[in-house]
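S.K.: Here is a sequence together with a model predicted from it:
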Amino acid sequence: MDELVAKQAAEALDVLNEHTLRTVHWHFSDDTGSPFWLEKKQELNFDPLTEVKSFADLKKFPLFEDEWLRGGPIRRWVPKGHAGKPVYVFETGGTTGIPKSRMVIEDHWKDYELFSETLPEAYFPKGSNWLMLGPSGPRRLRLAVEHLAQHRDGICFCIDLDPRWVVKLIKKGWMEHLEEYKKHCIEQAVTILTAGHDVKCVFATPKLLESLGEALEERGTSIAEVGITGIFSGGTEFTPQWTRFCVEELFGGSPEESGVYMTPTYGNTLMGLACSKPIRAEDGYKISYYAPQPRAATEVVQFDDYNSVVAYGETGRVKLYTLTDEFFVPGFMERDEGEREAPFDLYPWDGVSGVRPFHELASATTVGVY
């Protein structure tokens, strides 16, 4: 790490420490905290208000359990400091059993406004219309991408897609039905793209993006020819091999050659959106993600000690922290693993590359439309 990046990383850590302190005080103070955390405070063997002085002190908390998010009442998560504001609820999972629910007020807007600043204007022109080719229903993505389009002075066109049905089809082995449902979703997208709506920007999951490219090719056109210049995509299916295939086969070359630019992201309902380091052929299409610090942070930790980070370049499990005034997660073990990446000038804090399902859970993970 060069001297300038080391200095930026030290400054970023100072910001994270201050932000952590403010966030913990907000969530554990009687007048601003949520019923959930105020109740949980009674069970802790330390006082967060006096004993959390830095980000490192979050290790004093027990790991956040996703079971806490299954079932209600959802209002126990609403901080008293936000009383009276309209509340959204976003769900994740739910193919079998009770889905995990996260209450949100404006976090999805703020996360995507920050993400908006990372999009290159040449490929995501302000005022462009968007297509949202991903999950709809009670999922954060649909409203978040729509807000992103509106924030950039565009209009968002959406399709109907139920990922829970996709996962059920996969589990039942109904591959013919799965193929038809995928076709149904792609047909909706092609209809929008060929209806004169001047759509230039797209959100799509990797599998759907590939299917869209193939469907357009069957109709004698392509992603570039229908006028798409900027693609924002996300999901664990993002691999260097798949990215190379997209750039070389689906798009017709690098952004300079094809006019199509793709930015991979890694995100979920708990943390928001991690951006990737710009992808280059000379780096072997390697994808490294960096969380939106200080609102969220990730660590790559040892498989046998979730409080110890691995060395740079080493493999570990992804640990997530969410630090907003709406939602507090002091350490959640993701279902993913990857390699720890060093800070760089654009994101001067740790990142993670090679994200893939955590090996101990991989066989039980159904990826669905992602």
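M.R.: Happy to help now that I have it. Numbers count the residues shown, from 1 in each chain.
S.K.: rest of the way, CA atoms for contacts and neighbours
M.R.: OK.
S.K.: how close does residue 7 sit to residue 19?
M.R.: As judged by CA to CA, to the nearest Å, residue 7 and residue 19 stand 19 Å apart.
S.K.: Put this next to the previous one:
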Amino acid sequence: MSNEPISNEAVQKAKEALDAHVREIVNWHFSADTGCPFWLDWASKAGWNPAEEVQSLDDLIAKFPHFQDEWLRDLQPEVWVPKAFEGQPFNVFETGGTTGMPKQRIGWSDYKIDYSEFSEKIADEHFPRNHYWLMMGPTGPRRLRLAIEHLANVRGCSCYFIDLDPRFVKKVIAEKKFDVARSYMDHVVDQAVTILKHRKVSAVFTTPKLLEALSEKLDLWESGIRGVFCGGTTMDPQYTRFLVEEVLENRIGFYPTYGNTLMGLAA
């Protein structure tokens, strides 16, 4: 990485590109030809025209209120369908739903875009092409399940799945049924062990705690694992180092990521 200072000219060009991107997005969402019912109705009641008045990121931040989570719980999904996508079936993705009705958001191909780009950032050494993956994590109504399978497919791979229900885990922990939570984790991990013992798998996606639990039941390297794509819960630097050095023994590629159902893959 270069230590040279970034020039004012480069900063200005980046700002101009970002502002142009903001204008494009706002114009698209607040055009009657492309926008969705929710934002078009919002603009009609707001008393100002975002397509005319938002010319930069600063304008966007200054003029719009905070997005209300309850909109994603209370409103029917069709209010979010842009005119440009009218008539096209959509995916419905949900959050954990630990506080009642889960937040929902719809989508078409954004997860494919995110993970196709991400594929260019992972090494063939750790994620060999034309092979097999294993996902041990939340599937069901989550965007992640489709995203991981797409990422595998982009690299010519197929993927096995072991489902984890985080809503159940959070429920039993809230009820202080820690023995039930542990038993459920063992149940999930045991299924993964069975796959790894009987099928050729070179890459795993899972959460940090499940990865640690899996490593206690078999040798990941000897089982053929060469890359781990990990996310879903907090990983501080100390725990990340533990996973890399102790769990993966500095032999298996480790790719910690951050994202969520609503915004997708962030980093």
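M.R.: Nice, thanks for sending it over. These numbers were taken from a predicted model, which means no experiment stands behind them.
S.K.: Who has more neighbours out of residue 7 and residue 19 of the first structure?
M.R.: Comparing residue 7 of the first structure with residue 19 by other CA atoms under 10 Å, the one with more neighbours is residue 19, at 19 against 13.
S.K.: Map the more buried one onto the second structure.
M.R.: Mapped onto the second structure by TM-score structural alignment, residue 19 of the first structure lines up with residue 21.
S.K.: Quick check: that match is in a strand.
M.R.: No - using DSSP: H, G, I helix; E, B strand; the rest coil, the secondary structure at residue 21 of the second structure is helix, not a strand.
S.K.: I'd like the distance between it and residue 67 of the second structure.
M.R.: Taking CA to CA, one finds residue 21 of the second structure at 20 Å from residue 67 of the second structure.
S.K.: And for residue 57 of the second structure?
M.R.: From residue 57 of the second structure to residue 67 of the second structure the distance is 16 Å (CA to CA).
S.K.: Residue 91 of the second structure now?
M.R.: Following CA to CA, the distance that separates residue 91 of the second structure from residue 67 of the second structure is 21 Å.
S.K.: Looking only at neighbour counts, state which of those two leads.
M.R.: Neighbour count, other CA under 10 Å: between residue 91 of the second structure and residue 67, residue 91 has more, with 13 against 8.
S.K.: Next, residue 274 of the first structure: secondary structure please.
M.R.: strand.
S.K.: what sits against the aligned residue in the second structure for it?
M.R.: Per TM-score structural alignment, the equivalent position to residue 274 of the first structure in the second structure is residue 266. For residue 266 of the second structure, the contact set (CA atoms under 8 Å, 6 or more residues apart in numbering) comprises 257, 258, 259.
S.K.: please redo it, this time with the cut-off set to 6 Å
M.R.: 258, 259 (CA atoms under 6 Å, 6 or more residues apart in numbering).
S.K.: Is the aligned partner of residue 133 of the second structure in the first structure in a helix, a strand, or coil?
M.R.: Matched by TM-score structural alignment, residue 133 of the second structure corresponds to residue 130 in the first structure. Recorded secondary structure, residue 130 of the first structure: strand (three-state DSSP).
S.K.: gap between residue 130 of the first structure and residue 68 of the first structure?
M.R.: The spacing between residue 130 of the first structure and residue 68 of the first structure, counted by CA to CA, is 35 Å.
S.K.: Repeat that for residue 308 of the first structure.
M.R.: Taking CA to CA as the measure, residue 308 of the first structure falls 24 Å from residue 68 of the first structure.
S.K.: Which of the two has more residues huddled nearby?
M.R.: Using other CA under 10 Å as the criterion, residue 308 of the first structure and residue 68 rank with residue 308 on top: 14 against 11.
S.K.: check which helix or strand covers the more buried one.
M.R.: strand 305-309 (DSSP states H and E).
S.K.: how about residue 193 of the second structure, what's its partner in the first structure?
M.R.: For residue 193 of the second structure, the aligned position in the first structure is residue 190, judged by TM-score structural alignment.
S.K.: no wait, residue 238 of the second structure
M.R.: Aligned partner of residue 238 of the second structure by TM-score structural alignment: residue 241.
S.K.: tell me the SS of that match?
M.R.: helix.
S.K.: That one and residue 204 of the first structure, how far apart?
M.R.: The gap separating residue 241 of the first structure from residue 204 of the first structure is 18 Å, by CA to CA.
S.K.: and these two? which has more neighbours close in?
M.R.: Between residue 241 of the first structure and residue 204, counting by other CA under 10 Å, residue 204 is the more crowded of the two (22 against 11).
S.K.: Please name the residues that touch the more buried one.
M.R.: Residue 204 of the first structure makes contact with 133, 134, 233, according to CA under 6 Å, 6+ apart.
S.K.: so how many other residues sit close to the residue mapped onto residue 144 of the second structure from the first structure?
M.R.: Matched by TM-score structural alignment, residue 144 of the second structure corresponds to residue 141 in the first structure. Residues lying near residue 141 of the first structure (other CA under 10 Å) number 22.
S.K.: so which strand or helix has residue 141 of the first structure?
M.R.: Per DSSP H and E: helix 140-151 holds residue 141 of the first structure.
S.K.: Any idea how far apart the tips of stretch 161-181 of the second structure sit?
M.R.: Calculated as CA to CA, the first-to-last residue distance of stretch 161-181 of the second structure is 20 Å.
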